[in-house]
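Asker: model the structure of this input:
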Amino acid sequence: MSDHDQSPLPQRIAPPPGSAMARPDFLWGVATASYQIEGAIDADGRLPSIWDTFSAIPGKTLGGDTGEQACEHHARWADDADLIAHLGVDAYRLSIAWPRVMHADGTPNQEGLDFYRRLLTRLGAHGIQRYVTLYHWDLPQHLEDRGGWLNRDTAYRFAEYAALVARELGGLVEGWMTLNEPWCSAFLGYGNGHHAPGLADPRYATQAMHHLLLGHGLGLQAIREHDPGTPAGIVANVGRGTSDSADPADQEAARLYELQHNDWVLQPLLAGSYPADLWDTLWPGSAPLVLPGDMDLIRQPMDFLGINYYFRSNLRSDGAHGFTDVPLADVERTQMGWEVYPQGLEDLLRRFKAVYPNLPPVYITENGMASDDRVEGGRIDDTQRQSYLKRHFAAVSRAIDAGVDVRGYFVWSLMDNFEWAFGYERRFGLVHVDYTTQVRTLKDSARAFQAFLQQRRATATPAALTT
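Answerer: Next comes the predicted model:
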């Protein structure tokens, strides 16, 4: 560690003393996604995905990087499972690659399913709880060729996929998550084209979102039919929006930002409706086609809600009917250029509890930061990441004290990986990956996290550990 941080190793990352997050029933984990770590895009009879197609287009990803190799997790899964156990976490959040486990005709690809069976079984043997996301953005390309999430039929194909995976892997999973960040899939994939499949039209984004959420509802039914009793939910990314201007138009811009970034997903899930201001103000004429019964499917009660949080945005009015992001000067930022603003996570959790009385138990399913980490003398001093996590842990602890039912926290990410359009330059991992040798090296943040978890276990009473 740097000389300016001489505190005991566990305290460099730990939540505040006496925090509910230090209790043995609070779930601590790390997270990854299939396309970002697996590589082996032609193994197991895996089909092409939209990210294979998108990242192969020149200029779509930084440096022309693709997920073809990634972290070679497909080959190194056993060692990676042991690495997760070595960290001492309670749980691991991973995703299934839809193109790896299902043939184009809808039949199971047993070779691909066996890969996940082996991984989940080894994790279970280590006593690690397994939280599985069904869709973390790698849509089979053959479905995109038929319209992707613009085609209502994709929601039904997703339900068939959910049923297949729940049937085949049920009993090896402690929690199911239908979708990861539908906002990103809809807006970045279909609204501004920054992510696969690279389309850019607000009308596409709103229709894609509706079909994604419809797929969630149908998938939830499929999970409960084929793996009854296992908790299931969804993962939403959320962002804090504020304005440094007191002008009412700028304050309204901040409100519209949070409406679009947060309530576009949460309101249909928890209240059964879309925010009208999206179609009336922000994107006139872009309301999706909603058929009778759709919203009842979407608003089915969930066992939990996953929340991913990373940063705050400073908003101003665009002078028309929307908002524009005006970055603040002299604030701490990560390698992504995102402002470090832990208070935003507390603010959002408290607001969601106030606005949505039926808010289910919450897990922080992603939180972390990218930095330009380098191995020097056999170690990686990532002081900023440790400080970042410690402050966000404290923000969640305050939200729990305020009555928000937060039950777990998954740090993003287990290891450096393919960061979508940013390729391999941006490093989010607790564990450093040398992409030439594939050597994994624990960063100082991983060592501090590990030490905190060891201390937590050591101070827990035997009775508490068995409840």
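
Asker: CA atoms for contacts and neighbours, from now on please.
Answerer: Fine.

Asker: quick one: the single longest strand found in the chain to chain centroid distance?
Answerer: Criterion DSSP state E: the longest strand present in the chain is strand 304-317. Relative to its chain's centre, strand 304-317 lies at 12 Å (CA atoms, centre = their mean, to the nearest Å).

Asker: and it, what does it pack against?
Answerer: Under the contact definition 3 or more CA pairs under 8 Å, 6 or more residues apart in numbering; DSSP states H and E, strand 304-317 sits against strand 232-242, helix 248-258, strand 323-325, helix 342-355, strand 362-366.

Asker: same list, those, but as a markdown table with mean neighbour count and distance to Ala271 please.
Answerer: Below are these laid out as a markdown table (neighbours: other CA atoms under 10 Å; distance: least, CA to CA, whole Å):
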| stretch | mean neighbour count | distance to Ala271 |
| --- | --- | --- |
| strand 232-242 | 23 | 15 |
| helix 248-258 | 21 | 16 |
| strand 323-325 | 18 | 25 |
| helix 342-355 | 19 | 10 |
| strand 362-366 | 23 | 17 |
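
Asker: here's the other one to compare against:
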Amino acid sequence: MGSWWWGTGASAVQVEGAHPADDWHGWKDAPDSGDGNGFARRYREDFTLLRDLGATDHRLSLNWARVEPVEGQIDQDAVAYYRAVLAAAREVGLRVWVCLLHSAIPVWFADKGGFAGDRAVGTWLRWVDLAAELFGDLAGGWMPMNLPTTYAQKAYLTGSFPPGHRDPAQFAAVLATMHTADFEAALRLRDTGRPTCCNEAVLPLYPADDSPETAAVLARLDAMVWDSWLRLARDPRYADAFDLIGISYYYAMTVHSNGALAPFPADGEPGPLGYVPWPDGLAAVLERLHRELPDARVVVAEIGYGDAGEQDDTARCEYLRRAFELIAAAQDNGMRVEGVSIWTGIDNYEWLAGRSVSFGLFDVDRRPRRSAELIRSLARG
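Answerer: Here you go, the predicted model:
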């Protein structure tokens, strides 16, 4: 595949457990996160495991609430912990992409309205500057926000994540705010001398019929998924904010005239999270991205397969093999794809699904699945 790096991704809440100062802790619809998968105790072991798998890169998030549990008050123990984590990754040879927002936010920020608040961007950028000061010397790269569209949708449209709102107008405003905040953060983080990468949740949308009503609904959803951030990527102010355009792909959806969504393809078997794991949709995503941003350096920043924890994960292996074939084909067609990050290296806490859905190449006891050997063989050539 030419110039290439292999990565894995994880988030603080999912591997460390929620922190008492963040808004996921005690969220009414979520099972208890406990200590995630024990990463806070086992991170040195975990980094060695990933390196020996062939990984060159790893993305993790810093829990803002852990570092700043009260506005303006820094927890020095949390700073020391995260610095130890980043140093341990560097010591084993992993480049770490530091993410500053992966769903959970401090309660004090949530109480001020979070990203729906009047001063959301300024408050967020203060955290960005603080993180750059505290951890910039150990970061290999920066991913300011993880899937801002997904966060806005779950928190302000479907209400499944805190604060649990279902307000289309508020969702639209928060979506615009978060994308602006993401690009503004990237501009600042470039000053650390480390590369920057976004992570945008993208998917192909297919009409259920050829009616004008369905076409109009699909156009609105498409604008949410694509145009909400592409317009900033094309804006001269932000053209150089991100060194790499990262995308996250898991599935495609069918759009009906009433706005309802259904799994695509219709004859596929939905997985435990309700969507059909369809690797071929990645081809449509990559083709569109290549049309939209033909000169971009691209990373498949998140791709994975969730099941009920099967140790003999034949379906995951087949899904990943097909995805890698499609990525290689995109490269052959002139697309500058430079890496891929698997979600995830080690089973963790899967938000509302708790521990019932597994994405790991390793289970929570650090036992390898067949997919781990697949990645090991591909990473070694």
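
Asker: next up, the contacts around the counterpart of Gly337 of the first structure in the second structure.
Answerer: Here Gly337 of the first structure is matched to Gly274 in the second structure, going by TM-score structural alignment. Applying CA atoms under 8 Å, 6 or more residues apart in numbering, we find Gly274 of the second structure in contact with Pro263.

Asker: and if you look at Trp142 of the second structure?
Answerer: Trp97, Val98, Cys99, Ala186, Leu189, Arg194, Pro195, Thr196, Cys197.

Asker: likewise for Glu16 of the second structure?
Answerer: Gly34, Asp35, Gly36, Asn37, Gly38, Phe39, Ala40.

Asker: so what corresponds to it in the first structure?
Answerer: Aligned partner of Glu16 of the second structure by TM-score structural alignment: Glu38.

Asker: Gln153 of the second structure now?
Answerer: Aligned partner of Gln153 of the second structure by TM-score structural alignment: Phe187.

Asker: from Ile298 of the first structure, how far out is its match?
Answerer: For Phe187 of the first structure, the distance to Ile298 of the first structure (CA to CA, to the nearest Å) stands at 19 Å.

Asker: the helix of greatest length in the first structure relative to strand 232-242, how many degrees between them?
Answerer: If you go by DSSP state H, the first structure has its longest helix at helix 202-226. Here the directions of helix 202-226 of the first structure and strand 232-242 differ by 150 degrees (axes from the mean of the first three to the mean of the last three CA atoms, to 10 degrees).

Asker: contacts only, for the residue nearest to the spatial centre of the second structure.
Answerer: In the second structure, the centroid-proximal residue (CA atoms, centre = their mean) is Asn146; its distance is 4.2 Å. By CA under 8 Å, 6+ apart, the contact list for Asn146 of the second structure reads Cys99, Leu101, His102, Ser103, Cys198, Asn199, Glu200.

Asker: list the residues that contact the equivalent of the first one over in the first structure.
Answerer: Spelled out, that is Cys99 of the second structure. Per TM-score structural alignment, the equivalent position to Cys99 of the second structure in the first structure is Thr133. By CA under 8 Å, 6+ apart, the contact set of Thr133 of the first structure is Arg93, Leu94, Ser95, Ile96, Trp176, Met177, Thr178, Leu179, Asn180.

Asker: neighbours of the aligned residue in the first structure for Ala181 of the second structure, just the number please.
Answerer: By TM-score structural alignment, Ala181 of the second structure lines up with Gly215 in the first structure. Residues lying near Gly215 of the first structure (other CA atoms under 10 Å) number 27.

Asker: in the second structure, what residue corresponds to Ala85 of the first structure?
Answerer: For Ala85 of the first structure, the aligned position in the second structure is Arg51, judged by TM-score structural alignment.

Asker: could you do Glu168 of the first structure as well?
Answerer: Residue pairing (TM-score structural alignment): Glu168 of the first structure is matched to Leu134 of the second structure.

Asker: quick one: its match is in a strand?
Answerer: No. Assessed with DSSP: H, G, I helix; E, B strand; the rest coil, Leu134 of the second structure is helix; it does not lie in a strand.

Asker: touching, it and Ala78? I think so.
Answerer: No. Using CA atoms under 8 Å as the test, Leu134 of the second structure is too far from Ala78 to be in contact (10.9 Å).

Asker: of these two, which one has the most company?
Answerer: Applying other CA under 10 Å to Leu134 of the second structure and Ala78 shows that Ala78 carries more neighbours, namely 18 against 14.

Asker: for the more buried one, helix, strand, or coil?
Answerer: For Ala78 of the second structure, the assignment made with three-state DSSP gives helix.

Asker: ok, and the closest non-adjacent residue to it?
Answerer: Nearest residue to Ala78 of the second structure, sequence neighbours excluded (CA to CA, 6 or more residues apart in numbering): Val67, at 5.4 Å.

Asker: for the closest residue to the match of Ala181 of the second structure other than its chain neighbours, which residues are in contact?
Answerer: Spatial nearest neighbour of Gly215 of the first structure, excluding adjacent residues (CA to CA, 6+ apart): Ala155 at 4.0 Å. Ala155 of the first structure makes contact with Trp149, His211, Leu212, Leu214, Gly215, His216, Leu218, according to CA under 8 Å, 6+ apart.

Asker: make TSV out of those residues and add distance to Asn367 of the first structure.
Answerer: Converted to TSV, these look like this (distance: CA to CA, whole Å):
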residue	distance to Asn367 of the first structure
Trp149	27
His211	26
Leu212	23
Leu214	26
Gly215	25
His216	22
Leu218	28
